[in-house]
Structures are given as C-alpha cells and as structure tokens.
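Undergrad: my questions concern the predicted model and sequence given below.
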Amino acid sequence: MVEIKNKQIWLDGRPQIIMCGEIHYFRLAKEDWQDRIDKLKSAGFNAVASYIPWLCHEPVEGQFDLTGQTRPELDLAGFIDLCAANGLYFIARPGPFIMAEMKNEGLPFWVYEKHPEIVPVTWGGQPIKTKTVDYLAPGFLQEARSWFAAVMPLLAMRLHGNGKGGNIIGVQLDNEIGMLSWVSNSPDLTDYVLADFAAWLKSRYGEETLSGRYPFSLEAEHERKKAIQSPAEEYTEVLHQDLGSYMRNRFARYVAELRRYSEEFGVTSVPFLINIHGTGGGRGFTYPIGISQLYEAYTQEPGYLSGSDIYFGDLDMNTFQDLYLINGFMDAVHLPDQPLTSHEFNCGDGNFGETYGGRYDPSAVDFKTRMCIAQGNRLINFYLFCGGNNYRMDQSLSDGNDRVAFTGERHGFAAPVGPEGQLNYSYPRMSRVNRTIMAVADKLAVMDEERDDVAFTFIPDYFMTEYRYPGSSKMKEIISNLEANRSHGAWEIMARAMLLAGYRFGSVDVQNKGIDPARTPVIAVPSARYMHGHIQRKLAKFMASGGGILLYGEVPMYDMEGSECTILADALGVRPAGRRTGDGHYYLSLYAEGWAAPRPEVRSHFAQTFDHGEAEAILRVYGTDEVCAFEAKSGKGKAVVIAAAYRCDIPLFRTALERLGAKASLTHDHSHHGIFMTSTATKEGERFLHLLNLDGLDKELHLYDNGARLFEGRPIVLSSKDGIMLPLGVNYHGVQIVYSTAEITGVSEELLTFRLTQPEDVIVLETEREILPDNSYAVEMEGRTQRIISKKHAKVDDFLMVRFKK
C-alpha cells in the first residue's frame, strides 16, 4: 500500500525515502539489464524508474509490443518483473509525451499523420515552433486513451499493494506539460483552443466585465481568432493574464483526463506523478515558471506528487540558493500532505555533447542530494543513471538517422554508468551519498527541516510570463520588469545573504494562501513594479497585524494588468517618486545612513526613489540624496524596504531581519562563508545537522545553536567541497548518539559504521551497552556516557566501525 500523508511517503505502513535511478530498458540489450541493475543496487538505490515510449511500443497503429515479441529490449513486463526480483520498487513514466530526446518527444509518427488538426498554431496563426500537440484535442485524447488501454493493464497487474507482490509505487502522467510552448513563446491557439478559451472566459467573468476587457466578439469565430492570435495593444495586458490562467486550467483538465484513463484501466491506489520543468543554463531562475504553469494540475485533488526537474551543474556559491528556493516554492503551493520529490534529478558529469566541454565536480550530485533530503524530499529519481543506445526503427524515416531519438546511436554518455556499462568518475561520490542517506532513511523519512521565523514569498503570477505577444511594447515593459525583480537580485542578493547568515526558511504562496504573523512573523518579498491588488492588500494587512516585511526590488505602483495600484506604498506611508539608473557615464552610487550606517558607498545600476514621509531612510542616492531604502512602521508591524540593486551585504540583511523580529539560531564563526547549513528533526527531537562546504578549501569553525556551542565547543573542519550530515540525539538499538563529528553510514543492532570527517573525530554515546575495544579508537567512560575518540585521521582512513557486545 502506498500512502501520501504528513508530507511523507508510506509504503506498507512505514514512511520511506525512495532513492531511484532511471534506466531506459528500451535503450539496452536485454542481456545487459541485470548488469545495470546490479550497478544501481551497488550505488545504494532502492528503486528504478523508466520512461515507457509510445513511439517504440506502437510504431504502427494498433501493433503493440509490450513483451518483446518484435525486439527483446521492448519487454516492458520482463524489465519491471526483473526489478521486482531484485527487490526494487518501480516508477512508470508512460507519457504520452516523454521527451528524453526521442523523436516527436515519444509520440508515434502515425498520430500526427492521422490527426493533422492536433498540431497547434500560435501567434499570428503561424505554425508552432516545437513538436507538440493540442493536449485536449479530441483526436489526440482518443489516441492517448488507446495507448493507456494497452499499457495501463500491464502496469495495474504490478502495482505495489495489490496483493500480487507488485513493485510499482507511482505512475507519471505525461512529462513537462506545457514546457515546449513556454520555451518557444508559442501558446496553442488552434480553433479548438480558442473556442475553449472563450468558454472559459465566459465562465470566469460576467458579460459586462468581459465586454469591458475585450473590444471584440467572443462569439464570432473569425473575429475572435484574429483578435486573440494578433491582439491589439489596448488589451494585451488583460489577455496575457487571462491566457496564462486559462492554460493552468487547461493543463489541469488534461492531467485529470489522463488520470481518468489510468484508473479506468486499473491503475489505482498509487500516486500519480507530475514532472515540473524549468531549470536552464545551470540555474533555477526560470524553474518557477513550471510551478506556475502546473500547480493547479497537481493540487486539484489528493493523489498527486509533483516532482522537480533539476538540471543544475555544480552546486556552489553561485547556485546554491537556487535549489533551496526551488524546493521552498514547490512546498509553498502544495496541499498539506504533499511531500517534495524530484522526478528528474540530473546526475553524471555534464558532458552531454561528448565534447568534454562540460564537466561537473564530483560534489555536484552529492551536494544537491543532501540539500534536497534536508529540505524534505522523500523521493529522488537520478536521471539518467545509465546510458544506452537508440536503435533504428523498422520503417525508414528519411530524417538523417532513422533512429528512435535524435542524439545519434549512443545516448546518455554523461551518466554515472555509460552506454557500454562503464563507470563514470561521478559514480563513487553518488554511491557514497546514497548509501549514507539509506543508512539512516528511517529517520530522514519522518524528519522536517527546522526553520527560523522568516519565509520567502512566492507569487505564481510573477512567473506567468511564458505567453507574451511579441508585438506588444506594453507586455515587453511589464515582463522585463517582472523578470528583473522576481529572481536574480532577490535570489543572488537577499536569499543568498539570508542563507549565508544561517537563516533556514521555507516559502509562502502569498497569492493563493493566507499569511499569519503568529505562524510566520517575517516574510522576505521579492517585489516588482507590478503586483496584484489583492496581494498588496494582503501584505498591508499582514503588517497591520504585527508582521514584518523585508522587501527587495521595487515597491509596486501598478497591478498585474498595468493599472495604477499603490495599496502597499500607501500602507508604508511612502510615495514612489522616480527611478535612477546607471549607465556608461553616470555611476549611480548609494550611501547608507541611520541604522545602516556606517557602510562604504556602493555602486549600483538601479534605484527606485521615494518621498518617504515618516519612514526612516537607510540608503540614499549619492549626489541627489534621494531615498531608495527605508524602514517604515505600519500598524503593529513594519517593513524594511531595499528598492535598489545592492550588494550581498550579509550583516545588513541580518540586521534588517533581526529588527523585523527574525533571528538565525544556527550559526558559525568562519569568516569566509561559503557554507550552507540547516538541520532536520523528528517530533521526538532526534536531529541531523546538514553542512556543505561550497568552496575548494578546508574550513575550521565552531557551530552554535541559539548561541550555545555545539559538539562541546569542539571545532569542526569542513573539508574542501564536502558535505556531512551529523547526528544530534539520534537513537538506535538502545544507543543514543548524543553527537558525532563523523557521519553515520551503517546501522545494525551490533554495529554502527561511520565515515570520519576530522583529524580526530569524537562520537559521544549515551548507553548501557558495552562497546567492544578496537585499535582504531579509544573509549572514555563517564557513567552512561561513553566518548569514542578516533585514532584515525579522516584524510588517511575515513572508515570506522563501533561494535557492541551482544
């Protein structure tokens, strides 16, 4: 039985961590399946995932092969059963779309040939630039249902908890829904979609409101088509908002239809997975676009799991806050029981083009795994675990290679296990972190991240920018401002400073959910010039009730449709007066005053200026003395506003948050930063301290919890580019690990195994059990307290076993 509750995944009555590796059975010779599974098990995984390509299994309409009659490698049933025989869970990803570099993104060619009407058109009635379809077109849904009718019964027979010993614990519906239209700025605007959009508008607005929004007839098909495909400037803002909101609804209906087909053909009682796209160029700035597009799809009812699509390179000082924020934003929109998961967690060496132009550090997958687990991810699917080959199709495609995919013969050469089964340099470090997590998975599966009294806000509509009419200057201005303020500076300045100052924070969806100062005393708000009026009112009410706001960006002047709206500015008692921008001949500089002084003058490229009334100025523009940052009281609360591009001044942001009422309780004393840290805990108080040294140098430091030194005041050395997970008050088999500077890597009744991390590690236990002597450590006893002092240097030999008398 698979249950989703309390942000946990329960299998057979126990919460579990699922560490999964993606193996494409259809890209491997059948005789190689066991070898790849052996390598997966050796790396610490307990599950396998795979796409199930419709293109391969039904290349000719009506001719299905799911058991390997035509090609042995297409024996889907045999592969799933082999995984089960190896004690592995399975996650099925049957599309219809799968991407995975497949031709047509995994759809059979005959679907397009039979139903040309499903191919979308977009702005100006032009053909869409990507190989996608109209998801809700009747012809496409008809064929998708036929595909599910073939594949779902095979999966249903193998569901976990069906009484037949099945191992399938989740089924993904489609893949990266809406991504292709987003990346090409090409919304589906077929006649069918436009008619559906018109019906949606009528259900959303009254006739009088609609006539005020759109100066054309929604009933007249030709007029409607021209007006929406090539909109006039006067209504582009409202069209942008409505089209984005409609697409969310459309995707949710598509997902619900696929779920209905799945359940119709026997797939029930397991979660349905929705994969969220968006990372790009090694960063996460655009990832929330995927959340914005799909959150209505996976929160429309229980039974769904959303999963991140993490394509970062190295996790370092440049990118670490991106992943932390992504996880927070996903959690912000979730239903109360939905946990964090990652359905495509990029692993390997980054050499995707086999040119050695990309190269990830071995720490990359280690760090990303540790951060995701610390933030509450319960399932991570490492993509792609092993490479393979793209076979040639039987029918000639005359497209240059005739293969099922467009990457050539070999596929996945950047994976930890290469196409021919060779181990990449990324494999050992990946294996180490997986085995470490699985050693204490019973604890991690129920732990939650401990948080300070601050949360980062998420506004989904700030990322609803994927469908912008290219001929609109108004939309260009609005979207440019949103893109400038929703991430970038707010992430790389404010969020990075918060994390480096030790703040552990979640996220709140201020657009769709309430914010209560009693639960979240302080919020950090990336703010643009545009913000919905209802959100501005919500923020004003939050302050009036005693909440604190740290705002970075611009104080909004307009709502999201470009109409003047200064509700938040009015609550702050200020009036936006203008903007200053630096250029090649004007070196815009800011100086501090009030509680922010003394500080060096800072060069900037942007500042919003204010008539600040009774607010206390903290930053001004040099030469004009205009105020661009201030502290203002509002009701029982207050705000610190930094409406300028500033630097990652850790003390400034720490002071601001403390003045607002949020103090970081987990801190360190190393002067050069470059350290990510957080902690997780069970309801009983067992804890793990999670630390990442993001830099390529060793760091010695002391750690503090609410001002008290941890580890009895012992200094901790964080090795270069290393991550550790240290236990605090963790119990196993009558032994409490009070603390350990070494990382737990194995647990049994008679043995605790550790990875040493220090020149001299210390493990402090509370137990009445007798520790057996060993030449590798000394034991100091004081009542029930037994202090184990390692005699090994971690950089010489990092393996330690502590045995107990039976």
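TA: Ah, there it is. Since the structure is predicted, the reported quantities are computational estimates derived from the model, not experimental observations.

Undergrad: only C-alpha atoms from now on, for both contacts and neighbour counts.
TA: Fine.

Undergrad: would you mark the buried spots in the lengthiest helix in the chain?
TA: Assignment by DSSP state H gives helix 236-264 as the longest helix of the chain. For helix 236-264, the neighbour count (16 or more other CA atoms under 10 Å) marks 236-237, 239-241, 243-259, 261-263 as buried.

Undergrad: give me the number of residues near M475?
TA: By other CA atoms under 10 Å, the residues close to M475 number 21.

Undergrad: do F676 as well
TA: Count around F676 with other CA under 10 Å applied: 24.

Undergrad: again with the one 5 residues further on
TA: A681 has 22 neighbouring residues, counting by other CA under 10 Å.

Undergrad: report all helices and strands that the one helix or strand A332 maps to contacts.
TA: Assessed by DSSP states H and E, A332 sits inside helix 320-333. Using 3 or more CA pairs under 8 Å, 6 or more residues apart in numbering; DSSP states H and E, the elements in contact with helix 320-333 are helix 287-298, strand 340-346, helix 363-374, strand 454-458, strand 506-509.

Undergrad: can you tell which of the ones you listed is closest to V111?
TA: helix 287-298 (24.9 Å; CA to CA).

Undergrad: chain center to that closest one: distance?
TA: 11 Å (CA atoms, centre = their mean, to the nearest Å).

Undergrad: now do it: which elements does it pack against?
TA: Partner elements for helix 287-298 (3+ CA pairs under 8 Å, 6+ apart): helix 236-264, strand 304-310, helix 320-333.

Undergrad: next secondary structure after the first one?
TA: Towards the C-terminus, the helix or strand next in line after helix 236-264, according to DSSP H and E, is strand 272-275.

Undergrad: what lies in contact with that next one?
TA: If you take CA atoms under 8 Å, 6 or more residues apart in numbering as the criterion, strand 272-275 is touched by 170-177, 259, 298, 303-309, 343-344.

Undergrad: just the buried members of those?
TA: 170-177, 259, 298, 303-309, 343-344.

Undergrad: hmm, back to that, now render the helices and strands packed on helix 287-298 as a markdown table, adding distance to A645.
TA: Below are the helices and strands packed on helix 287-298 laid out as a markdown table (distance: least, CA to CA, whole Å):
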| stretch | distance to A645 |
| --- | --- |
| helix 236-264 | 27 |
| strand 304-310 | 28 |
| helix 320-333 | 18 |
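
Undergrad: wait, which of these is closest to F542?
TA: helix 320-333 (17.4 Å).

Undergrad: and the angle from that closest one to helix 287-298?
TA: Helix 320-333 and helix 287-298 are oriented at 20 degrees to each other (axes from the mean of the first three to the mean of the last three CA atoms, to 10 degrees).

Undergrad: please compare the first structure with the one that follows:
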Amino acid sequence: MSKQLTWDNKGFYVDGEPTYIMSGEFHYFRVPRQDWAARMRLLREAGGNMLATYVPWLIHEPQEGQFVFGDCPSRDLQAFLETAAQEGLMVLVRPGPYQYSELAYAGLPGWLVQRYPQVLAMDETGERICRSGPSEAACVSYLHPLFLQKARRYYAAFCDVIRPYLASNGGPVVMTQVDNECSGVHLWNGSFDCNPDTIGLGREDGRWATWLHRKYGTVTAMNEAYRASYTAFSEVPPVGRTTPGLNRVIGRDYGDFYASMIAEYLHTLTGWLREERIDTPVCHNSPNPGTNSLFLETTQAMGDQFLLGSDHYYALSPTWPQNNPTPQYAAAVLYSMDLLHAMKMPPMIMELPAGNLSDSPPMLPNDLLAAYMTNAAMGMKGSNYYIFTGGPNIPGTGTTDDIYDYHAPIGAFGEIRESYQSVKAFGAFMQQHGWLQTAMRSTQVQLGFDWKDTRLWDYQPVPERPDAITGAEAWRRTSFDLLMAMMSGSMPPAVVPISGELDVAKPLVMVCPDRMRHENQQRLAAFVNNGGKLLLMPKPPVQDEYGRADTILADALGISKTAPLSMRGTHARLPGLGHVYGIKDVCTAEIPQAAQPLCFDAQTDTVIGAQWAVGQGQVIWLGFTFEYRHFAHAALMEYLCG
C-alpha cells in the first residue's frame, strides 16, 4: 500500500483524486492485538479510509534512555502499522510529545517531570502552573531547552520505527501530527507559560525581549504604546490574568508572544521529523473552535505542508453547557470552519466525537449523526472519530479508568454499539455525495472580524468610556448574535477576517470595537470606496489598538460625534419592517446630510440608522447591536443586507 495525501483549501486528495478523509482513532496500546484486523475492517465498512493513533512517550520510554518498541503487543507499533497496511487503511501517527488521552502525565513519561521539575511551566509570579495529580503535574514549558533535549531523543527513536512504514517507502503512514492541542495544558490550568528559562526573563537576548524588539524597534516606541518608562526591552515583565495593575497592552503583547512560541515549538518538532527523514505532511489540532486563532502565527510559519485542524466536541461531561448538538454548537462549528479556511486550510476536524469519556450525558446515535451532518453542512472536508474503538489501559498509565472504552462505536471488548450505525450512515452519505469533497459553502453575506479580537479576551484593554465596545464584545456579537441571526434567515453568512480578501459583491457586516488597528480601518474604508456595501454597527472606532486617537474610518465614512442614547426598554422602528426589540449599545451620530434615514428610536424618533453613498459603494450605519433572541433580528439583517 502506498498512497499520497495532499490538499488545497477546497479539500483533500489521495493520489490526486478528491477524497473525504474519514479516520477513526484506534490505539494499538489499548486495543488487544488479536482484535486489530477485525476492528479495522469495521472501520472500513463504515466508510473509513484512515486510522489515527497516539504513540505515547509514556509507554515507549518508561525509564530514561530505555526505548521499547515491539517487546509486547501493546507496544508493537510496527505490527500495528503492518496490519493497517494489510487492511488498506492510511495511518496518521500522533507522537506528541503530548497526547493527553486521559493518560498519566498527559502522555509524558513520569520520570521527566519528577526528575527535572525545572522544565515545568510557570505563571508570571514564578509559581508552577501545574496542580496536583498525574495529568496536571505534566504541565511543561514547550521550549525549555532541557525538555526539548529529552523530547528530541524520543523523536529520534520514534522516527526509526516508523520510517520504513512511510507512504514514500510503500507504507501506510501518510501524515504525522506534532504534539496535541497546544496551549490547552497551559490555559486550562490558568496561565500562559512564563518559565524564566524559556522566555529568557531579564535578558536582552531572551525570547521575550527579542520579540518586543522585533515588534517595536525602539524602547521609546514601546513606551509610547505601553504609556510606560522602561529603559530596556528586558525590563518588561510577563503578565498574567492575576497580575496586579495589569497593563493590558503588555498582556495582549504577551499573548501574541505566547502564540509565537507555539509556532516556534511546532516548527521545531517538524524540523526534527525532517532531520530524521520523515517526509509526510505534518498536522496539528486546535483544542476547540475558540482557540483556532492562536495558531495563526503557526500557519504562517509552517508553509503548505502543514495542516491545522480543530476539535469539535459538543459534550464531554455533565458540566458542559449542552448535552447534544444545539444551534449554538452549529454556530461555533461554522465560524471554526471559516477561521480554518481563512488560514488556507481545508477544514479537518481532528477529533469529532464518536463517544464520551463520561457516562453522562449519553452520546445518543441520532445526536452523533446530527453533529456529523452539521459539520459536513458547514464545510468539513475530513474528520477523525474520537475514539472509534478502545480497550484496557496498560497498568499504571490511565487516569480515569482501567478500561478506556469512551462509549465508542466499537466497545473495548469488541461489542458493536448503536452509534456504529451513525458512523456507518454518515460514511455512506459522504460516499453517495462525492461532490461535497471539494464543494465550497454558498454564502451571501460577510461577517467581518479582526484576528486579535478572537483571542486573549482576558487581556483586552479596559474601555475608557462606559459606552465603549471591546474587541471581545465585538467578536461575541459577530460569532454568536449576528451569526445566529443570519443562520435563522435566508442569507447564508461567511465569517471573514477584514485583513484578508473581501468580496465587494457581498455585503460586509462589521461590529466595530472602539479600538481597531489603523490598517484595518483603512481596509474597511477601501472596501466601500471600491464598491462594497458596509453595514457598520454601532459606531466606527475612535482609537487604534494602542488607545491613540484614530478616526480614519469615521472620517472616510462621514460619521462623527457619536454619543450613547440613554434609553430603557427601548426598541427600534424601521419603516416597512416594523419594530425590533432587544437592542443594546444604542447611539446617535452626526451623519452626512444626504444620508437616508432607515431606523428610528421608537420612543424619541431619533435617527439611529441610515444609509448613504461613499465613493463607489454604500454605507449603512446601524446605531445599535442586539442579543439574538427573536426572528425579527434575522429579518432586520436580511432587510439591511438584501
């Protein structure tokens, strides 16, 4: 078996043929060896063409310097790959260093964190991020030199094992995943990594100071942005959520720096693979839709042989906000797909739920199929069921149970569950509708966003005015309220970065924060001047990202002197449409005399919406936002965008 996996932003190709990638997570170190072939056939019968497996450092280097592969069935990766080839399945190998997967130390060897505590991640106070427990205690600093030294040695041993099984050597291994859900192990424990050895704290040649130097050029420019009086880049401390008197501009910078460290880390792991003559494409999985944008720098650094996917669970425990795939889940799926597509990726869902670690809520077959169809409708081009089948944990390696069953379609002891029929039905659907493999979702409206507003919400600047809208609030209005309204109507939306290519043939809706980068304000102005239709809510920005006065967009559109309209229980009146309730962030503005009023406050008859021509295009100013609750909100957006 020898297949070549390639892709473009429309979809995947196997040996040049458009192919939906349907993979199942299948752990050789858990599934009994005598069951490998039979369960692989069940995956094939359900439409599968690939399987994915972690290769845990934890089990293959149980003692430092002792690498063990093939000494027992649960460590026989070679035999597993041979079986996959015999069964006609491609393989995605996931060597970490991290796996998570409810393994002790998140898949890292215990000796690493016990013997070398200096590699552990730290918060801005110098305290370890990790808590007690076999998983949390393995919260390491990705770029700590000692951690990289130990991980490099493991990668060499792993590469020696899989090299003969690469697709280029006639084997089944077509892709390699570097690490797993980067950022999760830090952010889920409450902080960015601020390990002083990793960031070079206090050193002008350290990573953090070098990053600041690269961004600002001079300390004077940096001080202007920070409104500070540092004398060197190395004086700037790392910051976290609990930093007293947090300078949020520094916080945003440190978050961007952290994203750059993720990019450097994944680039380093990929470099190791290439040094060891592993020539497969490389991939990584964002922990969830909300973290996709943390990997923007990674996708820019890694090139066209790198694939970023995302994980799309809807419930993993009773504490999750929903028990089944809800409209809110569908909205998150849609913007996740669009963010991946904006990064030039064919949307691949690296962990699509096929079961649940918890007994509650139950993963019902109809719910699972609804989740799969929802993802397909929003543009999914490949998926990996997590997990397709499980089995016993190697003694001492599990953290949740002796049996890693996950309520999977194929149980730990080979039992076929009802959910297998959902997997099979979805596989049949994708095979019957091959046109979906490269089809692009049809859209009529663009919902604009700034990449910086989609992440690092804890570090967004505190508004200087009570009526100001933060970037986080603007993204919330866009990714939920506007998206839900558009999804409830007849004009399908696309969520697009305003720093990317904007289509002047489609209306662009933009909820503007008070602060917006100068270049993005310019892009919005150019969009209108070049013939686009811009629906701006609720008012244009008045500052750049550093809080300096910047009204280039407002000036270009002819909007000035915005002010909050003090009202209680208000609603809007639109002639020809009726009343719209549930509005907020209401404001007035001075607009061009030639503007045509569209919308009025129903109590005072004040104009709170109008349209007029600018250049070759049109501007619609809507002086409010809304929390989506009523179909009237969908009707409003169709009325204005149509």
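TA: Structure's in. What do you need? Keep in mind that this is a model prediction, so the values were computed, not measured.

Undergrad: before we move on, the earlier item: of all the helices and strands packed on helix 320-333 of structure 1, which lies closest to L11 of structure 1?
TA: Nearest to L11 of structure 1, of these and by CA to CA, is strand 340-346 at 15.4 Å.

Undergrad: quick one: average offset of that closest one versus structure 2, please.
TA: Comparison of strand 340-346 of structure 1 with structure 2 after fitting gives an average deviation of 1.3 Å (mean CA distance after the TM-score superposition for structure 1).

Undergrad: what does that strand correspond to over in structure 2?
TA: Alignment of strand 340-346 of structure 1 against structure 2: residues 347-353, by TM-score structural alignment.

Undergrad: and what of stretch 739-755 of structure 1?
TA: Mapping stretch 739-755 of structure 1 onto structure 2 (TM-score structural alignment) gives no aligned residues.

Undergrad: what about the strands in the stretch 401-550 of structure 2?
TA: 403-404, 445-449, 493-497, 508-511, 533-537 (DSSP state E, counting those that start in this stretch).

Undergrad: do the same with the stretch 101-250 of structure 1
TA: 168-172.

Undergrad: what's next to stretch 8-22 of structure 2, contact-wise?
TA: Under CA under 8 Å, 6+ apart, the answer for stretch 8-22 of structure 2 is 3-7, 47-50, 341, 344-347, 381-385, 427, 430, 434, 437-440.

Undergrad: so which bits of that stretch are buried?
TA: Buried-residue list, stretch 8-22 of structure 2, by 16+ other CA under 10 Å: 9-14, 18-22.

Undergrad: which ones are touching the counterpart of Y372 of structure 2 in structure 1?
TA: Residue pairing (TM-score structural alignment): Y372 of structure 2 is matched to T369 of structure 1. Contact analysis of T369 of structure 1 by CA under 8 Å, 6+ apart lists V433.

Undergrad: rerun at 10 Å
TA: T369 of structure 1 is in contact with 19, 342, 345, 347, 363, 377, 380, 382, 430, 433-434, 437, counting by CA atoms under 10 Å, 6 or more residues apart in numbering.

Undergrad: check F79 of structure 1 too.
TA: By CA under 10 Å, 6+ apart, the neighbours of F79 of structure 1 are 24-26, 30, 33-34, 50, 67, 73, 85, 90.

Undergrad: filter the residues you listed down to the buried ones, PyMOL style.
TA: Applying 16+ other CA under 10 Å to the contacts of F79 of structure 1 leaves a buried subset, and the PyMOL line that selects it is:
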select buried, resi 24+25+26+30+33+50+67+73+90
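
Undergrad: which ones among the contacts of F79 of structure 1 map onto strands?
TA: 50, 90 (DSSP state E).

Undergrad: out of the contacts of F79 of structure 1, who's nearest E101 of structure 1?
TA: Out of the contacts of F79 of structure 1, the member with the shortest distance to E101 of structure 1 (by CA to CA) is H24, at 12.1 Å.

Undergrad: surely that closest one is in contact with M102?
TA: No: the pair H24 of structure 1 / M102 is not scored as a contact, 11.9 Å apart, by CA atoms under 10 Å.

Undergrad: any shared contact partners between those two?
TA: Taking CA under 10 Å, 6+ apart as the criterion, H24 of structure 1 and M102 both touch P53.

Undergrad: in which helix or strand would I find the equivalent of K633 of structure 1 over in structure 2?
TA: With TM-score structural alignment as the criterion, K633 of structure 1 lines up with A613 in structure 2. For A613 of structure 2, the host element (DSSP H and E) is strand 607-614.

Undergrad: name the next helix or strand downstream of that strand, please.
TA: Next element after strand 607-614 of structure 2 (DSSP H and E): strand 617-622.

Undergrad: can you get me a residue count around R568 of structure 2?
TA: Neighbour tally, R568 of structure 2, other CA under 10 Å: 8.

Undergrad: in the contacts of T369 of structure 1, which residue is surrounded by the most others?
TA: With neighbours defined as other CA under 10 Å, the most crowded of the contacts of T369 of structure 1 is C347; it has 30 neighbours.

Undergrad: who's in contact with that residue?
TA: By CA under 10 Å, 6+ apart, the residues touching C347 of structure 1 are 21, 310-313, 360, 362, 364-366, 368-369, 381-386, 414-416, 426-427, 430.

Undergrad: repeat for F251 of structure 1
TA: 135-136, 177-178, 257, 293-298.
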